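Asks: Sharing a model prediction with you, sequence too.
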Amino acid sequence: MFLSCAKSSPKSNPVTPIDPVVTNPDTTKSLVKTDAKPVVKTNSQKVYVHYMPWFEDKTTSGTGKWGQHWTMANQNPDIVLANGRRQIASHYYPMTGPYASSDRDIIDYQLLLMKYAGIDGVIVDWNGSHNVYDYPLIKRNTDSLFSRMPGVGLQFGICYEDASLVNVNKVTGEDMVTAAKEDFAYLQTNYFKSSNYITISGQPLLLDFGPQGLKSAIDWQQAFSGLTIRPRLLSLLYQGDVTGSAGSGEFFWVGATDPAPINDFYNNRSKTLATAFAGAYPGFHDFYKEGGWGNNLFTINYNGTGTMQSTLNLAKNSNLPYLQLITWNDYGEGTMIEPTLDFNFDFLVTIQQYTGVKYTQTELELIYKWYTLRKKYVGNASAQSQLTQAYSYLASLDVDKAREIIEKL
């Protein structure tokens, strides 16, 4: 029923990360300093979005080639199709075109969209700290995203792919529990202590997409043994028993089309858990067979925004205090809610209505225009300074002042 988000080529070699792309260094002289302000919502549920930090373009991959999550086994984004789109490993196409996850312009654009949709924070799919396959790039991109959180005022959390430990063991020979301890030590040092990190009952939130690598309660206890800050660990639905006393609950995830597991999780299973996360998604249409990565898994029709709306309704009726949107940008599985040429801003508008913010598609379009100007005026220090000021105004919810700058450029 469940599928792993961790698709890393078994033929990949360890990668040495290069510096994140910064196409437009901030010009902060003479800026009006503003602080990020929280968006007011009528829906008190905490809404987070699952995020994939694994996209690379030719300038960031370290190989001079497009990253595998745009190509899979057989696609080539250098080929421009008759419809003007690059050939990517997805049935759907980002409004920005394919991007690098470390591009600061992309990060700021995405975080502003989330903010104006009433999303409280990002839960990043993370493969750990070890130099195996493309994990160093994912780690670098996660660090880049995390560094931009304070400026926009959103929260941040980690979904650990413990299946990656199997690959670490295979490539390096390191024991999986030891490797996990090193990963958690990294999280504690670099993330858990941040005021922007998501906490529940004073504990830093840690989702696990499994367990798939650490398969016993003893393994999890040992993996956490070196921490001074004990995370609040949530496993996939119906998998929490594997972690024993180290775990604190479960989170819902998109599966096959049968609604029975959704109803059972909300009506029965979640009531037995200390912490449970609801989930909502727009649909599911993977590219794995077409991209040469095995067979297609299943399909959940989008019905316009119907599936997004119906899964949000179920999440609301569950009365659970936490919701994870599935996902911001998993193009390979077709669960992306960020703006695309196929669905425009529709999913985010549906989320705006759900969270009860006062904003509409108008603000989302303004943020997209801001992004296009960032790219249009690369190298123009004056324009970039103005756009940095507009970003600051948007983060502080001063839309009128941001619009004034953007519309003059």
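Replies: Cool, the structure landed. Predicted model only: the values in this text are computed from it and were never measured.
Asks: From here on, just use CA atoms for contacts and neighbour counts.
Replies: Fine.
Asks: In contact with the nearest residue to Glu333 once chain neighbours are set aside, which residues?
Replies: Of all residues not flanking Glu333 in the chain, Asp286 sits nearest, at 3.8 Å (CA to CA, 6 or more residues apart in numbering). For Asp286, the contact set (CA atoms under 8 Å, 6 or more residues apart in numbering) comprises 90-91, 296-299, 331-334.
Asks: ok, second structure coming up, stack it against the first:
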Amino acid sequence: DWPPMGLSGGGTNTLPPAQLQSYLVSFDQKAGGWPAFVSSAFPRFHDFYAQAGAGSSYGHLDDANGSTFTNTLSRALTNHSAIVQVVTWNDFGEGTIVEPTQNYGYRDLGVVQNLRRQYLDPSFSYHTNDLAMAFRFYNLRKQYGNSPAIYAELDRIFTNIVSGKISTANMQLTGMESNHPVIYNLAYNGVQLQFLIGGYVASSVQVQMSTNLTTWQTVQIFAASTNLSVFSTDTIQAVCRFFKIQ
């Protein structure tokens, strides 16, 4: 199936939700007798053909605050179709965009995530906020293109993102955005404590230690570098020690 814009009458007319629903029900009934079929899900339809002088408009299908996409994708995922097509990633000419935009943000991709979790994969762990990481990463690449230390840290962040280590990558990005170094990948084997230092690493980072959370002393300084900063210390002392970075 496809957005049935011919039913709107074209021009400035809007396709009523009831008419869309009737079309989808009819499609599913017909498709039930076919060997296989493809269902589509679409967020809205608002073409630019008339304004561009490229022909007449096919009409308008309202976004309905995301309900159009949620309803059509839910139906497509539950009507036994062999394939589901999302219409469309970036068709700005017809207004059927699901990629992030200023108007809709990451909402439509969040719908895809939520319905995947509901109908296909309950263990799917990613959420809408994770989608913003690509844009945050891009902005930091542009901002710190002349900083070798930050550029190397962004390479490590990229590796964490594509490896599925989203929480770690998010922590690193947040540190970089706020101009603060961060501690991550804390490990302890009963004898030695180790952690990695990332985030904002354009300048030197001090590792400080305290036994009372009042008086702190610097125990190691990491100079700004393209290398990953790894702090480790033996823990055989009986006294409790606390660490922070700045």
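Replies: On my side now, so go ahead. What you see is a predicted model, and the numbers here were worked out from it, not measured in a lab.
Asks: Need the TM-score from the superposition.
Replies: For this chain pair, the superposition-based TM-score is 0.58 by TM-score structural alignment, normalised by the length of structure 2; 157 aligned residues with a CA RMSD of 2.0 Å.
Asks: that older thread, out of the contacts of Asp286 of structure 1, name the ones that lie in strands.
Replies: Thr299 (DSSP state E).
Asks: Tabulate the contacts of Asp286 of structure 1 (a markdown table), appending neighbour count.
Replies: Formatted as a markdown table, the contacts of Asp286 of structure 1 follow (neighbours: other CA atoms under 10 Å):
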| residue | neighbour count |
| --- | --- |
| Ser90 | 23 |
| His91 | 15 |
| Asn296 | 15 |
| Leu297 | 17 |
| Phe298 | 14 |
| Thr299 | 15 |
| Tyr331 | 25 |
| Gly332 | 24 |
| Glu333 | 24 |
| Gly334 | 24 |
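Asks: Quick check: the aligned residue for the residue nearest to Glu333 of structure 1 in structure 2?
Replies: Using TM-score structural alignment, the equivalent of Asp286 of structure 1 in structure 2 is Asp47.
Asks: would Ala54 of structure 2 count as being in a helix?
Replies: No: looking at Ala54 of structure 2 with DSSP: H, G, I helix; E, B strand; the rest coil, it is coil, so not inside a helix.
Asks: Strands along structure 1, start to end?
Replies: Under DSSP E, structure 1 gives strands at 46-51, 121-126, 155-160, 199-200, 203-208, 232-236, 247-251, 275-280, 284-285, 299-300, 322-325.
Asks: whereabouts in structure 2 does the third one align?
Replies: In other words, strand 155-160 of structure 1. So strand 155-160 of structure 1 sits over no part of structure 2, by TM-score structural alignment.
Asks: circling back to that earlier point, any idea how far Ala187 of structure 2 is from the match of Asp286 of structure 1?
Replies: Distance of Asp47 of structure 2 to Ala187 of structure 2, computed by CA to CA, to the nearest Å: 55 Å.
Asks: can you check Asp91 of structure 2 too?
Replies: Counting by CA to CA, the gap from Asp91 of structure 2 to Ala187 of structure 2 is 47 Å.
Asks: Could you do Glu99 of structure 2 as well?
Replies: Separation of Glu99 of structure 2 from Ala187 of structure 2 (CA to CA) stands at 38 Å.
Asks: Between those two, point out the one with more neighbours.
Replies: Glu99 (15 against 12; other CA atoms under 10 Å).
Asks: thought that one was touching Asn90?
Replies: Yes: assessed by CA atoms under 8 Å, Glu99 of structure 2 is found in contact with Asn90 at 6.1 Å.
Asks: So what's the residue count around the equivalent of Leu140 of structure 2 over in structure 1?
Replies: Alignment note: Leu140 of structure 2 maps to Leu373 in structure 1; criterion TM-score structural alignment. Residues within reach of Leu373 of structure 1, counting by other CA under 10 Å, total 16.
Asks: ok, Leu373 of structure 1 - contacts?
Replies: 387, 406, 409.
Asks: quick one: which of these has the most company?
Replies: In the contacts of Leu373 of structure 1, the most neighbours by other CA under 10 Å go to Leu387, 24 neighbours.
Asks: correct me, but it touches Lys369?
Replies: No: the criterion here is CA under 8 Å, and Leu387 of structure 1 misses it with Lys369 at 10.6 Å.
Asks: what touches both of the two?
Replies: Common contacts of Leu387 of structure 1 and Lys369, defined by CA under 8 Å, 6+ apart, comprise Ile406.
Asks: Tell me the residues of structure 2 aligned with stretch 302-311 of structure 1.
Replies: Using TM-score structural alignment, stretch 302-311 of structure 1 pairs with 63-72 in structure 2.
Asks: and the matching stretch, how far out from the chain's middle?
Replies: Mean-position distance between stretch 63-72 of structure 2 and its chain equals 20 Å (CA atoms, centre = their mean, to the nearest Å).
Asks: Show me what counts as buried in stretch 127-138 of structure 2.
Replies: Residues of stretch 127-138 of structure 2 classed as buried: 128, 130-131, 133, 137 (neighbour count, 16 or more other CA atoms under 10 Å).
Asks: thinking again about what came up before, filter the contacts of Leu373 of structure 1 down to just the ones in helices.
Replies: If you go by DSSP state H, those have 387, 406 in helices.
Asks: Can you name the residues that contact the counterpart of Leu131 of structure 2 in structure 1?
Replies: Under the alignment (TM-score structural alignment), Leu131 of structure 2 maps onto Leu364 of structure 1. Residues near Leu364 of structure 1 by CA under 8 Å, 6+ apart: 113, 116, 345.
Asks: a markdown table please, covering those and showing neighbour count and distance to Trp253 of structure 1.
Replies: Listed next are the contacts of Leu364 of structure 1 as a markdown table, based on neighbours: other CA atoms under 10 Å; distance: CA to CA, whole Å:
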| residue | neighbour count | distance to Trp253 of structure 1 |
| --- | --- | --- |
| Leu113 | 22 | 23 |
| Tyr116 | 27 | 24 |
| Phe345 | 20 | 23 |
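Asks: What remains of those residues once you look at structure 2?
Replies: Contacts from the contacts of Leu364 of structure 1 that recur in structure 2, judged by both residues aligned by TM-score structural alignment, their matches' CA atoms under 8 Å, are Phe345.
Asks: if I line the two up, what does Tyr322 of structure 1 land on in structure 2?
Replies: Using TM-score structural alignment, Tyr322 of structure 1 sits opposite Ile83 in structure 2.
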